[in-house]
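Chemist: Okay, structure incoming, though there's no sequence with it:
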């Protein structure tokens, strides 16, 4: 399968060729024909599977073909996404795919002065990429009107839920025209997200590229049992390996990510941190340095990590295990993208054993335990295994098979 077989117009094919895109990913091959038919779509796919191209290419094509019919520069497509980094990344991709068309696009997000954004909106745009807060703010200020909208995309819906944006989305939905094509993408489908999708979509086609809450097979996962006080020592020891080319480390808190970054820099490991307390310029510079490999290690919180799109990201470290098991899937999905191999390493201390149990339950896969390392702690592993055995024994003790029915003697 090639992009040329997907009935794409010449300007888009030329733009894709410039990016050396020849073969569509599974979600692109399935979604593009459906969307070109004008149908609503529910896409369940992990990060890194090519979702942005899957939803943006059909929108660009349809707007390009209809541009002569409606020359007004009114907002015709809205792409809603949870973080500024992801919004910027989507806008960069749309810029690449639409370079040979006459479409106008822009991105808006909070944390920066709005004047530049509102000036662009006044000049007219066809495609708007936005985060929920800034979108509502500019709607209330009368800078944005969604009455002319034809296409609506809700991306990373489960992350929207985790970040508390569902209330904002519910405020935005009544402002959209009833007649529109809607696209809904999420890496996982908990009940709340399923309910939201039902409210947004109209008889949608459903595409599920990978099993819900699964981890990519090509990602090599390993686990280190280590005390909390020894985590930074273990991380430093592992990062001495120069074969680890680009490393994304997940910390639970903003303060924790800054602390880890400081400790790594003190031992000569070039590191930057990215989180919500950093200014937009600082976050963008950190991402730029990481992408061009002048910074080898990036420490991130979950919210800030959305939108990090780095080719050949070799390793993801779960320095702190996430409270929500689905977040583990999101995190390690930053490596092993587009069919490449990747490595995901997790640290686990005593307090995180319940979180590890939830992860095991969700992904239904064994994570390789690394036993030979300097800071190995057998007590943590024993606690984990004993807990499993205890639950198994309780189940056997409490399990009472139903009595078999006696046969009726005649």
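Modeler: Structure received. Just so it is clear, the model here is predicted, and its values are computed rather than measured.
Chemist: Could you use CA atoms for every contact and neighbour count after this?
Modeler: OK.
Chemist: Mind naming the longest helix for the protein?
Modeler: helix 378-398 (DSSP state H).
Chemist: For that one, which outside residues touch it?
Modeler: 225, 226, 349, 350, 353 (CA atoms under 8 Å, 6 or more residues apart in numbering).
Chemist: Which of the helices or strands spans the last one?
Modeler: Counting by DSSP states H and E, the element that carries residue 353 is helix 353-363.
Chemist: For that helix, which residues meet the burial criterion?
Modeler: With burial defined by 16 or more other CA atoms under 10 Å, the residues of helix 353-363 counted as buried are 353, 355, 356, 358, 359, 362, 363.
Chemist: Could you check how far stretch 184-196 is from the centre of its chain?
Modeler: 13 Å (CA atoms, centre = their mean, to the nearest Å).
Chemist: hold the first one in mind and look at this next one:
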């Protein structure tokens, strides 16, 4: 199958070739014709499966087929994303495709990315001539609207990218405010790696007779991603990580930890041991985050120690290794983490470090993901406390094991408590 067979214009087919897209991925093959037909779409596919191009290509083709207007463009397509990094990544791809679509003498579509963490003034200035398509985080989009920088009354296509993360990160209220400003008649496209109950409820409310696309587990997790489980005592993880980096000569490794403080601490310790590691998380300024990411991509740093929040949206071509230094809070986060390697057909390795204390949490992740990985050991780093001993250890209520971000669902978060209180109040009013 080729991109030409999906109904794309010659200009966009040539653009895919120039950008190195050889053949459509499964989600692209199903989504592109559906979007071009004007149907609503609900697509579930893992991070790294090509979801962005699956909606970017047909969006641009549809916009280019309409009159572009004069100097002041009217916003006709809106893409909402959960993080600044993803807004930048999606915006850059759309701008690149739009420029190639126009050709050397053509009139290009105007694409603008809006995100927080930086001054709003340059973004407002860039919108003086309007935009055909905007990629935005919900909060910054609302700020721009309040500054009279945009109107949403002419939007005809809405995309929610990583819809599960939009709700998980607490954007429900902001998303509702955005939706109320959109015209009722529009095409809605929801793309997500997972569709938990809250996201499915949103899909049911937004979509009208959608085309359902679900890439099964065998298609979602490429055979090129090798998943490995290594048993090690919690207090020896850093030494093991240093050994693996030096022994295998790893470059460009993404290391996940549970907190911003943990990222800084681990990066500092590794650097003091001669490993070129740096931290990347939401506590850095937008300029600082962009600089660190650019330095990592250019090869200045070998290890990028990051959190789940900051890593959503990171797209590094050919990233070879992902390490779960701390296990993720939930199976969904595991999916997003390992999806950063093995992208676009490249091979990748995803390693998770587990101890006797964190084994129950790993078992939960493995059960939800359908994984059957045998824990391996590295010579010289065999755990003093075997994993088999975990079953005999008494549970400690309220005590979260080190090496995890806290087991999601075991202890209600502040957000969970607020939701429960709201639900109780609503039930009382009925």
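Modeler: Alright, I've got the coordinates. Note that the structure is a prediction, hence the values are computed from the model and not measured.
Chemist: re earlier: just give me the mean distance for the helix holding residue 353 of the first structure relative to the second structure.
Modeler: Compared with the second structure after fitting, helix 353-363 of the first structure has a mean deviation of 1.4 Å; criterion: mean CA distance after the TM-score superposition for the first structure.
Chemist: and the residue nearest the centre of the second structure, what does it touch?
Modeler: In the second structure, the residue lying closest to the centroid (CA atoms, centre = their mean) is residue 312, at 3.6 Å. By CA under 8 Å, 6+ apart, residue 312 of the second structure lies in contact with 83, 85, 86, 336.
Chemist: quick one: what's aligned to the last one in the first structure?
Modeler: Going back to what we said before, that points to residue 336 of the second structure. Residue correspondence to the first structure (TM-score structural alignment): residue 336 of the second structure is matched to residue 330.
Chemist: Kindly provide the distance from its match to residue 355 of the first structure.
Modeler: Using CA to CA, to the nearest Å, residue 330 of the first structure is found at 15 Å from residue 355 of the first structure.
Chemist: Also residue 200 of the first structure?
Modeler: 32 Å.
Chemist: do the same with residue 266 of the first structure
Modeler: Separation of residue 266 of the first structure from residue 355 of the first structure (CA to CA): 30 Å.
Chemist: quick one: the strands in the stretch 251-400 of the first structure?
Modeler: With DSSP state E, counting those that start in this stretch applied, the stretch 251-400 of the first structure shows strands at 271-274, 297-300, 315-318, 342-348, 368-369, listed in chain order.
Chemist: what range in the second structure does the shortest one sit on?
Modeler: Aligned by TM-score structural alignment, strand 368-369 of the first structure corresponds to residues 374-375 of the second structure.
Chemist: who touches the matching stretch?
Modeler: For stretch 374-375 of the second structure, using CA under 8 Å, 6+ apart, the contacting residues are 228, 229, 230, 231.
Chemist: if we go to 6 Å?
Modeler: 229, 230, 231 (CA atoms under 6 Å, 6 or more residues apart in numbering).
Chemist: Looking at those residues, which one is closest to residue 70 of the second structure?
Modeler: Checking those against residue 70 of the second structure with CA to CA, the nearest one is residue 229 at 57.4 Å.
Chemist: is it true that that closest one touches residue 355?
Modeler: No: here residue 229 of the second structure does not reach residue 355: they are 10.2 Å apart, not a contact under CA atoms under 6 Å.
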